[in-house]
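1. Take this sequence and fold it.
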Amino acid sequence: MSREKLRANGNMIEREVIHTNKVSKRIMDIAQDVCEFFVVFIKILLELFLRIFDKMMTKKLKDISGEIVLITGAGHGIGRELALHYTAFGSVVICVDINEKNNEETVKKAKRLMQTSVHAYTCDVSDREAVLKLAVKVESEVGRISVLVNNVGIMPTHPLEQHTAKEIKRVFDINVLSHFWALEAFLPHMKQQGRGHIICISSIAGIVGLTNLVPYCATKYAVRGMMEALHEELRDGPYKNLIKLTVVYPYMTNTGLCKRPKVKFPSMLGLLDPKEVARQIVLAHRSSVNEITIPSSLLHINNWCRLLPLRCGLLLKDYIDSGVESDL
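-> Got it, this is the predicted structure:
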């Protein structure tokens, strides 16, 4: 046999060996992927059973006495009620608001419950430098916080074309960027202690788009995404299970933000009482719940509607017919 034929045969055998190796590797990769998926599937089933079992059992609530809790937007509404609830549970409460008079009123009410555990700080939380300075001051005067409640928010309610550029920027500065500045300032407090809890108040407008609330909805969806992404970062790092996160989506609440609410079924979906909303938020904190709507049924209704064709969800939304009228 000539040298050329031997070389050709050798090349052919080499190609067949390479092809065989590639096929074998591909089969092994597929088998490994199938095995890994099977393991994940079993873990998902076990998690479902655990969650069902957990729902059936009486859950022990976390003791929050002695926690140092900082609440933004504590001068009125949900923020004020949260300050009162946390004070009643024996937490050290730090009330932060841009309105000094309203904030001091909250502190007065809280001190009737607990004389020495409530503190007031005036701060524009949309100002990054002001928030960073606040963190230094709080640490030196009160201590490192262990619970951060990002509650502050504003809600102009009119059609998108009637929002000014300044107004839209202000909504994002307060409703979104203030959360980032608070995290930048106070998340290190929790990491230094190796524990903590971050609670962000989004809105039902953070899971459902609504008329006259385009910028507001965008900010509340942003809060939802921020918290989900932050949860992933903490879950993959050294603070897994040490720093908890809870995002809350309240329905329309009687705080003054909803100037012209539209409610078709007031007996079922009327404006919520801020006291009840605050109670549910503290309960979610003590239960270490990741996310909750108030009322809780709205989250399940939304999740199921998202599985249906878009038109089905719109038909249900039209039937409920709740939202806000223009405030102009």
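
2. Please count neighbours and contacts with C-alpha atoms only from this point.
-> Will do.

3. Pick out the residue nearest the middle of this structure.
-> Here the mean C-alpha position of the chain is nearest to the C-alpha of V247 (C-alpha atoms, centre = their mean), at a distance of 2.7 Å.

4. State the helix or strand in which it lies.
-> Using DSSP states H and E, V247 falls within strand 243-250.

5. Also F49?
-> Counting by DSSP H and E, the element that carries F49 is helix 3-56.

6. Distance from the chain centre to that helix, please.
-> Here the centre of helix 3-56 is set off from its chain's centre by 38 Å, with C-alpha atoms, centre = their mean, to the nearest Å.

7. want to put them side by side, so please do this one too:
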Amino acid sequence: MPSSVLYSRLHELGPPLRDLVFSPFLSGPLLLAVTHAPDAVRHLVLNLARRVPGLLQHAPPPNFDLSTVATVLRVLFALGIVRRLNRALNNAAANAWRLTASKGWDWPNEIAVVTGGSSGIGMLTVEKLAALGLRVAVLDIQDPPKSMENNARIHFFKCDVTSSESVAAAADAVRRELGHPSILINNAGITSPMAILKMSESYLRKIFGVNSMSHWFTVQQFLPHMIEVNKGHVVTVASIASFVALPTAADYSASKAAALAFHESLTSELKHTYKAPNVLTTVVHPNFVRTPLIEGWADHLERSGVRMLTSEQVAEPIVQQIKSRKAGQLIIPRSATLISGIRGWPTWLQELVRDTLGRSSLKS
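-> Next up, the predicted model:
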């Protein structure tokens, strides 16, 4: 079996099992056993077969060849080493080539700002951050849920994130009542599946205002102090749609691709323009999430074969990333990581993927 096919099949496994299979700490010792003690391995396999009822009749003969097993283990060991090296390089690159976590964080004294924090992913993120001891400012145009009202660590500021004036007023209130935030999570997002020819100008301006332009407005308010003290964390919630555009989703995909470009430029500016490498940046790419954002469309997606994520499955990795005191890129679920490289694929392969996903997304 070619190594590329083996890798593809193994990648379909769940993350815990896949990590175990690809672990060089498992494949390495097994490879040594197979290549340096083949007789002992055969003896072990046969003994195990004898102990399992009904298995002996399917067990290999005493002189069975271990060369195929050794080849598979060599491939797994090599892939395991490459994956670990790749992760280490990704982690270092995202953190200004720093191998350790940034210092100076004290959660009870940190202040976080979360846009769109009154529902969905944002609401759970707010609650988890508050549970860590942070004070959290929610910037949202809709009122917070009842569950937040009695939490002294959560503060609500009514804000239209598409308006620079509204964001500036909310930012002034946050600084006046809480202090300077060290964490900014640009989470607010909207969508409404619609063909390009049916999209109104007013809605187009609204979706880009919420999904993209709001990032400029919030960062312009809260980043200067982070740069001044060379400490902070800006989290940009983008989407898998940043990489793949589908029918009736040009607005959403384009606005989320803009969010990704914003994150990349911000990361570069912090290092080279502002000389503030300890201000961390993280971009998050979740697949479809069952939230109020896509209510009424979720059932259609599931009928098309899409596995919907829960808000919990997205909020938890975001909070864990903040707790790690490291920057990075989160693709959720991890099994969708392969799709992030689609822009580098041959055009014919890109089109095959878009055709397949496009037809599926339009099925009723």
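
8. re earlier: next SSE after the strand holding V247 of the first structure?
-> Using DSSP H and E, the helix or strand that directly follows strand 243-250 of the first structure along the chain is strand 261-262.

9. Which neighbouring elements make contact with that next one?
-> strand 323-324 (3 or more C-alpha pairs under 8 Å, 6 or more residues apart in numbering; DSSP states H and E).

10. number of nearby residues for the aligned residue in the second structure for L82 of the first structure?
-> L82 of the first structure maps onto T125 of the second structure when the alignment is built from TM-score structural alignment. Burial of T125 of the second structure, expressed as a neighbour count using other C-alpha atoms under 10 Å, amounts to 26.

11. Does T125 of the second structure touch P317 like I think?
-> No. The pair formed by T125 of the second structure and P317 falls short of the contact definition of C-alpha atoms under 8 Å, at 9.5 Å.

12. Surely L61 of the first structure and A284 touch.
-> No. Under the criterion of C-alpha under 8 Å, L61 of the first structure lies out of contact with A284, with a separation of 9.3 Å.

13. ok, how many other residues are close to G323 of the first structure?
-> The number of residues near G323 of the first structure, taken as other C-alpha under 10 Å, comes to 20.

14. List the residues that contact it.
-> When the contact criterion is C-alpha atoms under 8 Å, 6 or more residues apart in numbering, the partners of G323 of the first structure are L210, T211, P261, K262, V263.

15. ok, now L160 of the first structure?
-> By C-alpha under 8 Å, 6+ apart, L160 of the first structure lies in contact with N212, L213, V214, P215.

16. quick one, helices of the second structure?
-> Secondary structure of the second structure by DSSP state H: the helices cover 3-11, 15-22, 24-36, 38-51, 67-94, 120-131, 146-149, 164-177, 201-208, 214-229, 250-272, 298-303, 311-323, 347-362.

17. any chance of those in JSON lines, with distance to E110 of the second structure too?
-> As requested, those are arranged in JSON lines below (distance: least, C-alpha to C-alpha, whole Å):
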{"stretch": "helix 3-11", "distance to E110 of the second structure": "38"}
{"stretch": "helix 15-22", "distance to E110 of the second structure": "32"}
{"stretch": "helix 24-36", "distance to E110 of the second structure": "38"}
{"stretch": "helix 38-51", "distance to E110 of the second structure": "55"}
{"stretch": "helix 67-94", "distance to E110 of the second structure": "22"}
{"stretch": "helix 120-131", "distance to E110 of the second structure": "10"}
{"stretch": "helix 146-149", "distance to E110 of the second structure": "19"}
{"stretch": "helix 164-177", "distance to E110 of the second structure": "13"}
{"stretch": "helix 201-208", "distance to E110 of the second structure": "30"}
{"stretch": "helix 214-229", "distance to E110 of the second structure": "12"}
{"stretch": "helix 250-272", "distance to E110 of the second structure": "20"}
{"stretch": "helix 298-303", "distance to E110 of the second structure": "36"}
{"stretch": "helix 311-323", "distance to E110 of the second structure": "11"}
{"stretch": "helix 347-362", "distance to E110 of the second structure": "42"}
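
18. So which of those helices is the most surrounded?
-> Comparing the helices of the second structure by mean neighbour count (mean count of other C-alpha atoms under 10 Å), helix 120-131 comes out on top with a mean of 22.

19. That helix vs the first structure, average offset?
-> Overlaying the first structure shows helix 120-131 of the second structure at a mean distance of 0.8 Å from the equivalent residues (mean C-alpha distance after the TM-score superposition for the first structure).
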